[in-house]
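1. coords below, sequence missing:
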């Protein structure tokens, strides 16, 4: 079974021609926090580029920051006085938090920092710099020359959608007032480089040279212009941009008819959400999960794995609750399959899983790095008597990690310990959390349960060294020979250790505690 990124790479080579170099693009307007939904576009472009590189092709991944877009509305988490900056370029709106040079930079820098941890090669480009440097000047002038052709394309799709045509005064560009930087009214174009404008905000009137960067293409023209300018071969898009008559459809015609470039191939991606959270994430509304939130509980490779294993056209719901434990189990299994330590159901599935792992890892290790089971770490990090070194020792004693650990092994185990602590603090449901009782609680126990507890304590006293499996057998045998139902037996044990009816897997949990403490508690000694 071919991985979806490889399928797309083959399709690009076939349809765009077998070239030495390909360009893939992603783009976001930094009008709010760049969340894990926005990241899907970015990662889809990246992973298809990765698949092209694996075929010996050179790839340039451009991520366009549309930081020259207008500041259209004041988000909920921004002071109301920021209304005075409406219609300025987002790159020129002050940072409300005062830690960056601009509103846009506040969000861009955070995302760029987050992406660096994922080992992704990308060229971050800034629309504000490209416009102001005059890089797009020729294309802006061409759009003004072909204004009627562009309007005809847009009106054709508006008519199909039963919308009125654009006004006769419509232009493919907008103007930023050189004085107050807000959007000004376009008056006329001289057929060369000058555009006349009038600003209703500050009263300024005059001319501006297209090459000075105050004239910007409107979105439906800017996008296809960019495809042509950077010779883009592939760009994924959300379903809103790929619906009939939307910006991709109009962009395709404008790119080919006006700018002379065959529109890039695309791939529709579905939205990303958090399990249990209603509605679409919005950076301006503030109901978002960022990559940095995921970094608190997931290894970088697992973050990539979430996106790599799911076809982009499938909705993605990330579960930060109990489902996160299953995710770690799934990833660890795929990693063992990659290194030949476990088998998949069939050869086709094995091939796809191995490829998914390759595409997920920022750097594929030469051999399997120690996998501390996250599910068990969640138990260990809640034990007050265990520090990091104590946890590592128990992992070794119980055979979860090798006795001899490399620096790479230790680094990964320590990372997982920190991530497990964070998960318990931030996302773990209450029934996963527990506190080890320092004092023996007041409990009434039936005689046969007390007998079984005494038997287990005597066994522990005789056996200073034992395996978790052996302890597990002893626990079950002690209850079975007395006819105690497992649920009732386990409930009694959990209650004397953590004061709850349920808890972590019992044998590994008890084996992780001080042996003398367990013996005393089973004997109901204070």
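-> On my side now, so go ahead. What you see is a predicted model, and the numbers here were worked out from it, not measured in a lab.
2. CA only for contacts and neighbour counts going forward, please
-> Fine.
3. which helix of this structure spans the most residues?
-> Longest helix of the chain, by residue count under DSSP state H: helix 407-426.
4. which helices and strands does the very next helix or strand once past it pack with?
-> Where DSSP states H and E defines the elements, the next helix or strand beyond helix 407-426 is helix 447-462. The contact analysis (3 or more Cα pairs under 8 Å, 6 or more residues apart in numbering; DSSP states H and E) places helix 447-462 against helix 468-480, helix 515-522.
5. now helix 447-462 against helix 468-480, angle please.
-> Between the axes of helix 447-462 and helix 468-480, defined by axes from the mean of the first three to the mean of the last three Cα atoms, to 10 degrees, the angle is 150 degrees.
6. give me the distance from helix 447-462 to the chain's centre.
-> Computed by Cα atoms, centre = their mean, to the nearest Å, the chain-centroid distance of helix 447-462 equals 49 Å.
7. give me the number of residues near residue 283?
-> Neighbourhood size, residue 283 [other Cα atoms under 10 Å]: 20.
8. can you show me the strands along the protein?
-> Using DSSP state E, the strands of the chain run over 21-28, 58-65, 123-126, 173-176, 183-189, 194-198, 205-209, 215-217, 237-238, 268-269, 272-274, 316-318.
9. show residues contacting the fifth one.
-> Think strand 183-189. Strand 183-189 has contacts (Cα atoms under 8 Å, 6 or more residues apart in numbering) with 70, 87-88, 144, 171, 174-177, 195-201.
10. how about the first one?
-> By Cα under 8 Å, 6+ apart, the surrounding residues in contact with strand 21-28 are 38, 41-42, 45-46, 49, 57-66, 230-236.
11. now with 6 Å?
-> With contact meaning Cα atoms under 6 Å, 6 or more residues apart in numbering, strand 21-28 is reached by 42, 45, 57-66, 232-235.
12. want to compare, so here's the second one:
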């Protein structure tokens, strides 16, 4: 699919680039392996041929969990015709390196030499164990939909052992993450994916990492975009205070240790919390949201307010403040309910009082209704 933005070679490449850019603030440094490039370069030729040689073994494994068995002439292949883009293909294999196909809807025929690569690949349930063996994967988590009885992890464990002579990696199943206030679970297949960049608009990188570190992988939790975002910020701030407290031998020491360890894991820079140290000042979400609205989203004036009070003192605190203020304002602009926007009516009133007679008539007339708008933030780079 072409990139609708005209920036990358495909829409997939556009989204991959966006993901790579968005995880940088989270301190995630990883190597991205492009399966499409490897298949098209013939890297997996041996893995595909081995699957074809053991098609009856694979069919028997998959049929255990199917209501109707696969056809006798089934081959573990998927792909599309390079000229027409059609994926309704019938496959045949010469027993060596060549796969022939016929497009059912058009009758067009073609062939692929697996060693040279092309538009042919293994289907998901066979592709996954093949890549475990090829990459020698030691650990990999998976969603609970892959982890159910008869799911793709169950079949992959058998295929990697019986076909590729390998082993299944250590595995942890994780539950769904719900983007509360946006609707539905995070699901690329459902087309309602909430991206990392979406989350970082209203959550600081450390807080976003803390959300994941604070829950067991097999526990469903929500990333809130509605009013519950305030509660998540409050919970996070309480955890920060608790983690910095000195241990006193009392019953709360265990809670302090858990909070400290979770926040240590969540810090993108790897910085560790020293028990008994003073945490840098961070304004609470709710009062900060009110003060930001009073100053019409002006970061410098809002920061000056906290500096005058003596709460903001160090360069680290100013940097953390700016980061939080941007997130809070983004939430106000994009997700806050109308009842939360305390400054909108005042801004409209001020705008009308400053308007010239001509602009006043265009801004307000008996036939028109006032438009609720929030001022755009005037961020400055410091």
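-> It's in. None of the values given here were measured: they were computed from a predicted structure.
13. please state their TM-score.
-> Superposed pair, TM-score by TM-score structural alignment, normalised by the length of structure 2: 0.80. Supporting alignment: 341 aligned residues with a Cα RMSD of 2.8 Å.
14. picking that back up, buried ones among the contacts of strand 21-28 of structure 1?
-> By neighbour count, with 16 or more other Cα atoms under 10 Å, those hold 42, 45, 57, 59-66, 232-235 as buried.
15. check those and tell me the two furthest apart.
-> Maximum pairwise distance in these, criterion Cα to Cα, is 27.6 Å, between 57 and 66.
16. neighbours of residue 297 of structure 2, how many?
-> Neighbour count for residue 297 of structure 2, taken as other Cα under 10 Å: 26.
17. could you measure from it over to residue 24 of structure 2?
-> Distance of residue 297 of structure 2 to residue 24 of structure 2, computed by Cα to Cα, to the nearest Å: 26 Å.
18. and of the contacts of strand 183-189 of structure 1, the nearest to residue 376 of structure 1?
-> The closest of those, once distances to residue 376 of structure 1 are taken by Cα to Cα, is residue 70, at 49.6 Å.
19. that closest one pairs with which position in structure 2?
-> In structure 2, no residue is paired with residue 70 of structure 1 according to TM-score structural alignment.
20. looking at structure 1, which residue lies furthest from center?
-> residue 447 (54.0 Å; Cα atoms, centre = their mean).
21. about what we covered before: wait, which of the helices and strands packed on helix 447-462 of structure 1 is closest to residue 407 of structure 1?
-> Closest approach to residue 407 of structure 1 among those (Cα to Cα): helix 468-480, 26.7 Å.
22. what range in structure 2 does the closest one sit on?
-> Aligned using TM-score structural alignment, helix 468-480 of structure 1 spans no residues in structure 2.
23. what packs against that helix?
-> Counting contacts by 3 or more Cα pairs under 6 Å, 6 or more residues apart in numbering; DSSP states H and E, helix 468-480 of structure 1 is packed against helix 506-512.
24. got the buried residues for the helix it packs on?
-> So for helix 506-512 of structure 1, counting by 16+ other Cα under 10 Å, buried means 506, 507, 508, 510, 511, 512.
25. repeat that for stretch 255-271 of structure 2.
-> 256, 257, 259, 260, 261, 262, 263, 264, 265, 266, 267, 268.
26. quick check: the aligned residue for the second one in structure 1?
-> Right, residue 257 of structure 2. Looking across to structure 1 (by TM-score structural alignment), residue 257 of structure 2 lines up with residue 351.
27. ok, and the closest non-adjacent residue to residue 267 of structure 2?
-> residue 206 (5.3 Å; Cα to Cα, 6 or more residues apart in numbering).
28. ugh, typo on my part, it should be residue 224 of structure 2
-> Distances taken as Cα to Cα, 6+ apart place residue 180 nearest to residue 224 of structure 2, at 4.4 Å, with adjacent residues excluded.
29. burial measure for the equivalent of the one you found over in structure 1, as a count.
-> Under the alignment (TM-score structural alignment), residue 180 of structure 2 pairs with residue 275 in structure 1. By other Cα under 10 Å, 13 other residues sit near residue 275 of structure 1.
30. tell me where the stretch 101-250 of structure 2 has helices.
-> For the stretch 101-250 of structure 2, helices defined by DSSP state H, counting those that start in this stretch occupy the ranges 124-135, 144-147, 152-162, 196-200, 205-213, 228-244.
31. nearest to residue 341 of structure 2, out of those helices?
-> helix 228-244 (14.3 Å).
32. and the closest one against structure 1, how far off on average?
-> Once the two models are superposed, helix 228-244 of structure 2 sits on average 2.4 Å from its counterpart in structure 1 (mean Cα distance after the TM-score superposition for structure 1).
33. okay, that helix sits on what stretch of structure 1?
-> The aligned range for helix 228-244 of structure 2 is 323-339, by TM-score structural alignment.
34. contact partners of the matching stretch?
-> With Cα under 6 Å, 6+ apart as the test, stretch 323-339 of structure 1 has contacts from 342, 343, 354, 375.
35. what's the closest non-adjacent residue to the second one?
-> Nearest residue to residue 343 of structure 1 in three dimensions, chain neighbours excluded: residue 337, at 5.6 Å (Cα to Cα, 6+ apart).
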